[in-house]
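Participant: I would like the atomic coordinates for the input below:
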Amino acid sequence: MLLSVMKVPSCGRLPVILLSLVTRVYYPVHIGATMASFLLVTSSPRGLQSLSTRYARNIAESLQARSGGAIVERDLAAAPLPHITSAYIDGRIAQPEARTFEQIEAVDLAESLVQEVQSADVIVIGSGMINFGPPTQLKAWLDHITWPGVTFGYSAAGKPQGLLTGKKVYLVTAAGGVFSQGDWAASDFQTAYLRHLLGFIGLTDIEIVRVEGTVFGPEAAKAAIAATEAQVRAILEQAP
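Facilitator: Alright, predicted model coming up:
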């Protein structure tokens, strides 16, 4: 049951009272059930025409309908985040009372993004390949939430330790060509990068759905979409 649809710009200072505006939120009623919380992150500039967005949203909404809880959606293409600046880098290490106004804005934004991830039980990410990698909008989001001492740390032996543990991630990647195998597999700097960085901050339980091979004519596109939909059905059947 959709109770509210809300949007917010993803830049500048975000006080807590404005956090609801970044979201498209669903609040179903599941009395007596344990409700999961979902974070849906989409990043394709193609919006609703994007296959990565379509299937990421399908997974999030299907899981939410089954288990209850709310979906918080961050549309990074519709409301892009700023790329990190010295205000963010210096503000993270400065004492709160010593931060400049620009540093306060940058740190507040990053804290709100981290809080969205920390609050989610399930994270669904849509990423459409651009020039062999993820969209810069998604990279900016990852740069904001990859925060030493907050989302990752180091052991006494110097080994990195992700701090965002105990969460399930569904990663939907899209590409016009075929990058999962064959000659172009080595050029896939999207899937490997996202898997590595998410794992670095503790998000290691990742299920990947690939949408690929859609640019080789109508029949190839039809087959690619059918294969993706089969992947999604299998994932939803196996999900708790």
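Participant: drop to CA atoms for contacts and neighbour counts, all remaining ones
Facilitator: Fine.
Participant: which helix in this protein has the most residues?
Facilitator: Scanning the chain for the longest helix, with DSSP state H as the assignment, gives helix 218-238.
Participant: mind listing what's buried in it?
Facilitator: By neighbour count with 16 or more other CA atoms under 10 Å, helix 218-238 contains the buried residues Ala221, Ala224, Ile225, Ala227, Thr228, Glu229, Gln231, Val232, Ile235.
Participant: Gly199 - how many residues pack around it?
Facilitator: Neighbour count for Gly199, taken as other CA atoms under 10 Å: 19.
Participant: kindly apply the preceding question to Leu63 instead.
Facilitator: 19.
Participant: only the buried residues of the host helix or strand of it, if you could.
Facilitator: Using DSSP states H and E, Leu63 maps to helix 51-67. For helix 51-67, a neighbour-count test (16+ other CA under 10 Å) marks 51-53, 55-57, 59-61, 63-65, 67 as buried.
Participant: want to put them side by side, so please do this one too:
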Amino acid sequence: MREQRKPWKNYRRQQAANSLRKYKEDKKRMEITRKRTEETNWGQVKELVAAGSLKVGDEISDNLLTGQKMVYVVADITEEEVKFVSKDLLAERVVWNENGRSTGGFKESDLCRYLNEEVWAILPEELKAVISERECLQIVEGKEERFMLKLWLPSEFEVFGDSWASEVEEGQQFELFKDPRNRVKFDQDGERAAWWLLSVCAGYSTNACSVSYYGFASSSSCSYALRVPVCFSIKK
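Facilitator: Sure thing, here's the model as predicted:
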């Protein structure tokens, strides 16, 4: 454990100040957002991705094989792919690692296995057919590692555009999460819920990064059970 570490209270104050500043800046720019609901299927969504017709914030609704309704939101768009993050969280709470440690990072975690085995198994076949592997980046104790996954979680930097607990820059901030309101997620009862991220917490081998009930950067013990969204990419 390092000798010096910024207190979490200062993190919270700075996050709140940054969010307020961005809100005031956004208020200066007025926009109208119009939504239109259309019937579609995942094959058609794949065509929209290829045509570049989707925009950040667009939503696709579908059911898991368990019957749970999921709303997938376009979170970020690059030249290669469109990234989707579910608006709400899966019903089950899961630990980051049963052994309570972050050794090996997300790639070697029980949470990664849970997403790519158990959650993958309850996705409809039509959705699985269009999901592409995404290159994920993790930095653990200074070691950078890239690996491919079909289901993943965003890093702390991809959500907050800063590294409050991880103290590393893993990727680029997703466009969707530049609005702090989109970092707050809910459970199936409509209650705010904390959710896991890909990143490990710097200086602590027993903690991983998470998002708090109020959408702030946080960290939790790897043996603690939090909820997760469903995240995937579709290549153009």
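Participant: put one on top of the other, what's the TM-score?
Facilitator: The TM-score (TM-score structural alignment, normalised by the length of the second structure) is 0.28; 114 aligned residues with a CA RMSD of 5.8 Å.
Participant: what's the angle between the longest helix of the first structure and helix 51-67?
Facilitator: Put simply, helix 218-238 of the first structure runs at 30 degrees to helix 51-67, going by axes from the mean of the first three to the mean of the last three CA atoms, to 10 degrees.
Participant: still on that earlier bit, ok, of the buried residues of helix 218-238 of the first structure, which one's closest to Arg210 of the first structure?
Facilitator: Set against Arg210 of the first structure, the nearest of those by CA to CA is Thr228 (6.6 Å).
Participant: report all helices and strands that the helix holding Leu63 of the first structure contacts.
Facilitator: strand 38-42, strand 71-75, strand 122-128, strand 168-175, helix 218-238 (3 or more CA pairs under 8 Å, 6 or more residues apart in numbering; DSSP states H and E).
Participant: how about a cut-off of 10 Å?
Facilitator: The contact analysis (3 or more CA pairs under 10 Å, 6 or more residues apart in numbering; DSSP states H and E) places helix 51-67 of the first structure against strand 38-42, strand 71-75, strand 122-128, strand 168-175, strand 205-212, helix 218-238.
Participant: in a markdown table: those, plus distance to Glu116 of the first structure.
Facilitator: Shown next, in a markdown table, are those (distance: least, CA to CA, whole Å):
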| stretch | distance to Glu116 of the first structure |
| --- | --- |
| strand 38-42 | 7 |
| strand 71-75 | 8 |
| strand 122-128 | 10 |
| strand 168-175 | 14 |
| strand 205-212 | 18 |
| helix 218-238 | 23 |
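Participant: now do the buried residues in the helix or strand hosting Glu126 of the second structure.
Facilitator: If you go by DSSP H and E, Glu126 of the second structure is part of helix 125-128. Residues Leu127 are the ones in helix 125-128 of the second structure that count as buried (16+ other CA under 10 Å).
Participant: quick one: buried residues of the helix or strand following that helix?
Facilitator: Proceeding C-terminally, helix 125-128 of the second structure gives way to strand 134-140 as the next helix or strand, assigned by DSSP H and E. For strand 134-140 of the second structure, a neighbour-count test (16+ other CA under 10 Å) marks Arg134, Cys136, Leu137, Gln138, Ile139, Val140 as buried.
Participant: okay if I get those as JSON lines plus distance to Phe147 of the second structure?
Facilitator: Output for those, formatted as JSON lines (distance: CA to CA, whole Å):
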{"residue": "Arg134", "distance to Phe147 of the second structure": "8"}
{"residue": "Cys136", "distance to Phe147 of the second structure": "5"}
{"residue": "Leu137", "distance to Phe147 of the second structure": "7"}
{"residue": "Gln138", "distance to Phe147 of the second structure": "9"}
{"residue": "Ile139", "distance to Phe147 of the second structure": "12"}
{"residue": "Val140", "distance to Phe147 of the second structure": "13"}
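Participant: which pair of the residues you listed spans the longest distance?
Facilitator: Maximum distance among those (CA to CA): 19.1 Å, for Arg134 and Val140.
Participant: wait, Leu111 of the second structure touches Ser199, no?
Facilitator: No - the criterion here is CA atoms under 10 Å, and Leu111 of the second structure misses it with Ser199 at 11.9 Å.
Participant: looking at those two, which has the bigger crowd around it?
Facilitator: The neighbour count for Leu111 of the second structure versus Ser199, taken as other CA under 10 Å, is higher for Ser199 (31 against 23).
Participant: can I assume the more buried one sits in a strand?
Facilitator: Yes - note on Ser199 of the second structure: a strand contains this position according to DSSP: H, G, I helix; E, B strand; the rest coil.
Participant: to Glu105 of the first structure, which of the helices and strands packed on helix 51-67 of the first structure lies closest?
Facilitator: strand 71-75 (18.7 Å).
Participant: can you check what angle separates that closest one from helix 51-67?
Facilitator: In terms of direction (the same axes, to 10 degrees), strand 71-75 of the first structure departs from helix 51-67 by 170 degrees.
Participant: how about whichever helix or strand comes after strand 71-75 of the first structure: buried residues?
Facilitator: As assigned by DSSP H and E, the chain's next helix or strand after strand 71-75 of the first structure is helix 86-93. For helix 86-93 of the first structure, burial by neighbour count (16+ other CA under 10 Å) applies to Ala87, Tyr88, Gly91, Arg92.
Participant: nearest to Ile208 of the first structure among these?
Facilitator: Tyr88 (30.8 Å).
Participant: sweet, I'm off.
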